[in-house]
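S.K.: Model the following, please.
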Amino acid sequence: MSGQADAPRRTGALHIGVVGAGTMGRGIVQLFAQAGHTVLCFDEKLDAAAHGVAAVFATLESLVAKGRLASDALDGIRARAKSCAALTDLAGCDVVIEAIIEDIAVKRDLFGRLEGIVADNCILATNTSSLIVAEIASACRHPERVAGLHFFNPVPLMKVAEIIAAVRTAPLVVATLRAIVEGAGHKAVVVADQPGFLVNHAGRGLYTEGLRIVEERVATPSEVDDVLRESLGFRMGPFELLDLTGLDVSSKVMTSIYEQFQEEPRFRPSSLVPPRVAAGLYGRKTGEGWYRYEKGQKVEPARRSAPSLPGGLTVWVDPDAPDGDALAGLVQNTGARRRLSASDADICVVQPIGEDATSAALRLGLDPSRSVAVDPITPFVRRRTMMLTVTTTPAVRDAAHALLASDEVPVSVIGDSIGFIAQRVIATIVNIAANIAQRAIAEVEDLEAAVRIGLGYPFGPLHWGDRMGATKILQILNGQLQATGDPRYRPSPWIARRAALGVSLLTPEAPR
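M.R.: Prediction:
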């Protein structure tokens, strides 16, 4: 393909081959047949391709019955999507997409065979989610025609696809695949051939920091999930997601990405995981993981009930607290009395960022046994997170909990931690995303879109960092780094430079 113009080839009615009739292969067949392409499906297993195409038609028939697809559109798809009995039937295809087992030897063998069948200008794409595309392409005489084309399940509904440009992939191939994907109504994001590509790479922060928080006994899995789901708007918390995907699968992905990144501390797996995998606590599919399941439904764990509010309570609120007015209003509404001097109060309330409750109390000259901290970055009206110092007394804990829950907003009571739950998780997500941008693994626009669509986060990670403030992100990361000495928390230069300049984290590097 070298020497051809760097512009997409004809992307109207193409002939697209799909090798593999499993869940992903079927989804790819449906996507491109609905987009107007002729699609041929092949599978090495006898009759699998025919059954796969039939399953696609059955899915589309249900859409017709629901009024979501016109019957004449289904007729056209039936004419364009076909199964084939031999790999050689793909000879006339413009693009062949592989969606078979995640085995490098099997994929390399397939690509080697395809080169002897298809034309020299046929694009070969792999739907691998974890293998290095360049290694697959190295089996080919023309590696420049090979790229990754990674879809997410279910393919027709997950409106994003990663186009992975391997070291020798021709620009024309990338441009053509982008045009085909976008023509089918999906967002195409171009990604360098790096471990985890973009979406799985960017998603490491949620899982690994959630596990780290539980390791440190700051909170339980359900408490972490509650805070991130209710306070920050995640669709599911990390432990709910691990149970959904299966810990046996997720543990392999965590280990693979960590090893492929040369044991980068930011991706270090948790020691909590191997014993649970060995015990078969995979999640939903085994009936028990981080949660128990009955008839496929999660059994909700017991939550801590709010204690009764004691009478005559006196409270000191840090005058510099970000939510000081809201806290003061809450104190007033309960009938508790606010003290201007901390020494005269039953409870002292602080709101640190990037600091634990014990350190904040000592810095302000407070009695740690009478002190609690409330997370200032989460919306005060959704769920409140109250953090204890090492020596907070049970009486102070219960009185503060009762106060914070007095208007029926749920409260999570957690152990001492630099950055609470929400601060730590957001800072970790933003830091990993910033490093992706720093290394140009993807453009900022593609990074933001892929995370929103592929992971379902409320915001793109760098946009989220801007909402919180780059300086605060640095404060949280540096606080963790100083306290633990763990290089996992070292801030990306992308964040540090933009914080110093006072510019958005979305600001790209200056052209050179």
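
S.K.: okay, CA-based contacts and neighbour counts for the rest of this
M.R.: Fine.

S.K.: which residues of the stretch 301-450 of the chain fall in strands?
M.R.: Secondary structure of the stretch 301-450 of the chain (DSSP state E, counting those that start in this stretch): strands located at 314-317, 337-338, 347-350, 371-374, 384-388, 411-414.

S.K.: Just name the most buried of the ones you listed.
M.R.: Across the strands of the stretch 301-450 of the chain, averaging neighbours per residue (mean count of other C-alpha atoms under 10 Å) puts strand 371-374 on top, at a mean of 29.

S.K.: what does that strand contact?
M.R.: If you take C-alpha atoms under 8 Å, 6 or more residues apart in numbering as the criterion, strand 371-374 is touched by 347-352, 357, 361, 384-389, 392, 396-397, 400.

S.K.: The closest residue to residue 436 other than its chain neighbours: neighbour count?
M.R.: In space, and not counting its chain neighbours, residue 436 is closest to residue 442: 6.7 Å by C-alpha to C-alpha, 6 or more residues apart in numbering. Residue 442 has 21 neighbours, counted by other C-alpha atoms under 10 Å.

S.K.: Would you check how far apart residue 373 and residue 437 are?
M.R.: The gap separating residue 373 from residue 437 is 34 Å, by C-alpha to C-alpha, to the nearest Å.

S.K.: can you check residue 324 too?
M.R.: To residue 437, residue 324 is 36 Å away according to C-alpha to C-alpha.

S.K.: this one next, for a side-by-side:
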Amino acid sequence: MTHFDSYQKNPILALGSSAASRSPLPNHLLQRALTQETIMSEAPLLYTVEDGVARLTLNRPDSLNSFNAELHAEMRRTLEAVRQNGSVRALLLTGSGRGFCAGQDLSDRNVAPGAEAPDLGESLEKRYNPMLRALRDLPFPTVCAVNGVAAGAGANIALACDIVLAARSASFIQAFCKIGLLPDSGGTWTLPRLVGMARAKGLAMLGDRLSAEQAEQWGMIWKVVDDEALQDEALTLARHLATQPTRGLALIKRALHASADNSFDQQLDLERDLQRLAGRTADYREGWPPSWKSVSQASRGSEMAALSPNDIIAVIGAGAMGAGIAQVAAQAGHRVRLYDNREGAAQAGIEGVHRQLEQRVAKGKMAQEEVDAIIARMTPAATLAELADSRLVVEAIVEDLEVKRGVFAELETLCGPDTLLTSNTSSLSITSIASGLEHPERVAGLHFFNPAPVMKLVEVISGLATASETAETLHATAAAWGKIPVHASSTPGFIVNRVARPFYAEGLRLLQEGTAAPATLDALLRQAGGFRMGPFELMDLIGHDVNYAVTRSVFYAYYGDTRFQPSLVQQALVEAGRLGRKSGHGFYDYRDTAEPAAPVFASSVEAELPVLVAEGQLGIIAPLVTRAGAAGLETVCRESLSGQARLRLGGLTLALSDGRCATERARDEGLEALVLFDLCLDYGETDAIALAASPGVDDAARTLATAFFQRLGLDVAWLTDTPGLAVLRTVAMLANEAAEAVLQGVCSARDGDLAMQAGLNYPRGPLAWADSLGLAFVHRTLIHLQQSYGEERYRPSFLLRRKALAEETFHD
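M.R.: Now for the predicted structure:
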């Protein structure tokens, strides 16, 4: 099935809290349902944190680490994670393989003959420019180790770093002029300031290769280093910077950046103001070494320090998850003791890690010395008593509450009072696990996603008695291990598995109501919504026995709340044994003889398009008008008498759905012919859109609407007239569930969004997405859905309602 090709990671099933105790499922089925499954893949960007240094490695060596859409997305997410990571005090950027970065992957911009050329300016605005700003504005020093060719945008990304070291064999090429473009990614700003205008013009207009040594002589980079010493010297430099006063270095960056545009007098004034700030920092007042451990959470993340790499980490359970967690800790520099009560299992777990790392060596992804050091730090433990001197214990055994309680009770008698005791449980209440212990305050959940070495998200779960210091230390430690940690309270589903339920539920409901076929709905969620996979292909991948069991568990854990109601459609698949890819048949047929299912899009039509009249404040749909103009259509913009944003083609009205079906909205607004279109992540970039028509839309009007959107370059899917269509209702329900989680104290808005992006690769956090749409619009959409169905399932969260009424947002 080729429609799975774009999927890279599948972090799924993070059900938390006391779901097991209230679930009607047999224990063996619940345990199987809560086992995490994922597709292994080589990450395009490697990210680790050690000794205060965040190390980012561009990891597409076969393409000279050139940027494609996936690498852009990973870079954007990771830079935000680095900024939020309270343990990071310096950044090191480098590349894997024989080159640093060849700039843009041009194969990602292939244009079919006769097709409209891509808008490269829009690509810069949405991809490169935000990345360059995020990199340049990090509040700590950035070091770049250019390990080979740095061409085009790759060269300018390197030069955006504060200190640039280059291998002696490295070179810099401003190759834009060779293909008729100008240097972007800050190149026309950076080059003249580094090497002077004359040399900048030569580099930009000739596109000649500049050796590393010449770049050093011209003052473009800090220094040249022998190839074999580059990484060690760059890392040593970054580690040194990480020991310096972080706030002071941030102020130095700020002053130097401003100097390029300030007059002398302006710079003197800025120095005065910044020095005043520097003099007020704890670093200056208390003297050096700096008090970076006490930097405020608002400015640099958690106040608590991460565990030292000298601290011993213990992992109980040597299965795939336990061994993976042990590998993560060992890669972060800790000595790790791995225990399993099955004879030989711990040693086998370490050997499994060794085999996986050796594969990375064979692919040139890791050095043999690095692998040897990691494995040397991992040792099997024969008894629980051998874990007594550990600073942190992570339990990753069978999902059985009584078994876990027994293990934690024994650990409490063996380990010292400062040992943190954590569970990787995905189904059980941390409060229940810790009950009966003398010191439940040091017990928390540390929920990794499978495979732990690859997946970035870690949910730090606090039970009723968990001390805030425990949770903060675990949060800082996970961040130091290169993960993206989020805080959550011990409730069913934690964050990810709870907030994600509507993604499946709304797709299943649309299918049950005959709105469209699975392939069409999947295509719309991918192409218009920006999700990695649609709900049906994702459920097929997870397995319907697993996904259905988890849904039932969450449903019963919340005492039958209809927001989590299981689907009869999925129940029928389970009963029929159609479990998805693993059984060869689910929503799709995966047998060798089966024809791949294809989405149903409208056939290409031709129609004479009248003047497009755009009415009202268009907001997020404005790019449709821009695309219409670019496609040669005559457009007119005017005020809206109704106060609503609409597009008109003669007597046909086009409007963004607001949660009502087209039939109801046409009646309410007195419109004869109304076509509603679905939400898109970005109307300027989307290549597909869903439409639904009111009864007054005849064949000619339907053809007109189809021709209009096809003229804009969009595939058109006509859905049965249904409230909220496909993408809008899904996003609104995801945002609603995230808002409910925030209201109930499960997580913050920031952590809720971060979890869904880092854990499930959502294109936007649900609450940030709602903010961008306008909370009043999302609230109104939910009200309309609730009125259409008459069900509590669509009731708006009170927090969402309150913020909408107050004209507030979830994020500043």
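
S.K.: Quick one: the helices in the stretch 101-250 of structure 1, in order.
M.R.: In the stretch 101-250 of structure 1, the helices defined using DSSP state H, counting those that start in this stretch lie at 104-115, 133-137, 171-183, 199-202, 204-215, 221-226, 238-245, 247-260.

S.K.: In structure 2, which residues correspond to the longest one?
M.R.: What that stands for is helix 247-260 of structure 1. Following TM-score structural alignment, the aligned partner range for helix 247-260 of structure 1 in structure 2 is 544-557.

S.K.: What is the mean deviation of the matching stretch from its aligned residues in structure 1?
M.R.: Taken over the aligned residues, the distance from stretch 544-557 of structure 2 to structure 1 averages 1.2 Å (mean C-alpha distance after the TM-score superposition for structure 1).

S.K.: give me every residue that touches whatever residue of structure 1 lines up with residue 435 of structure 2.
M.R.: For residue 435 of structure 2, the aligned position in structure 1 is residue 138, judged by TM-score structural alignment. Residues in contact with residue 138 of structure 1 (C-alpha under 8 Å, 6+ apart) are residue 108.

S.K.: now residue 440 of structure 1
M.R.: By C-alpha under 8 Å, 6+ apart, the contact set of residue 440 of structure 1 is residue 192.

S.K.: quick one: it from residue 193 of structure 1, how far?
M.R.: 11 Å.

S.K.: Residue 402 of structure 1 now?
M.R.: Taking C-alpha to C-alpha, one finds residue 402 of structure 1 at 52 Å from residue 193 of structure 1.

S.K.: And for residue 270 of structure 1?
M.R.: Applying C-alpha to C-alpha, the value for residue 270 of structure 1 to residue 193 of structure 1 is 25 Å.

S.K.: Next up, the contacts around the closest residue to residue 634 of structure 2 other than its chain neighbours.
M.R.: Leaving aside its sequence neighbours, residue 634 of structure 2 sits nearest to residue 611 (C-alpha to C-alpha, 6+ apart; 5.2 Å). Residue 611 of structure 2 makes contact with 633, 634, 635, 636, 649, 650, according to C-alpha under 8 Å, 6+ apart.

S.K.: a markdown table for these, including distance to residue 150 of structure 2?
M.R.: Listed next are those as a markdown table, based on distance: C-alpha to C-alpha, whole Å:
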| residue | distance to residue 150 of structure 2 |
| --- | --- |
| 633 | 42 |
| 634 | 44 |
| 635 | 44 |
| 636 | 46 |
| 649 | 50 |
| 650 | 53 |
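
S.K.: quick one, what contacts the nearest residue to residue 313 of structure 1 once chain neighbours are set aside?
M.R.: Nearest non-adjacent residue to residue 313 of structure 1, counting by C-alpha to C-alpha, 6+ apart: residue 336, 5.0 Å away. Counting by C-alpha under 8 Å, 6+ apart, residue 336 of structure 1 makes contact with 311, 312, 313, 314, 315.

S.K.: residues contacting the first one?
M.R.: Looking back up the chat, that one is residue 311 of structure 1. residue 336.

S.K.: how near is it to residue 411 of structure 1?
M.R.: Residue 311 of structure 1 sits 20 Å away from residue 411 of structure 1, going by C-alpha to C-alpha.
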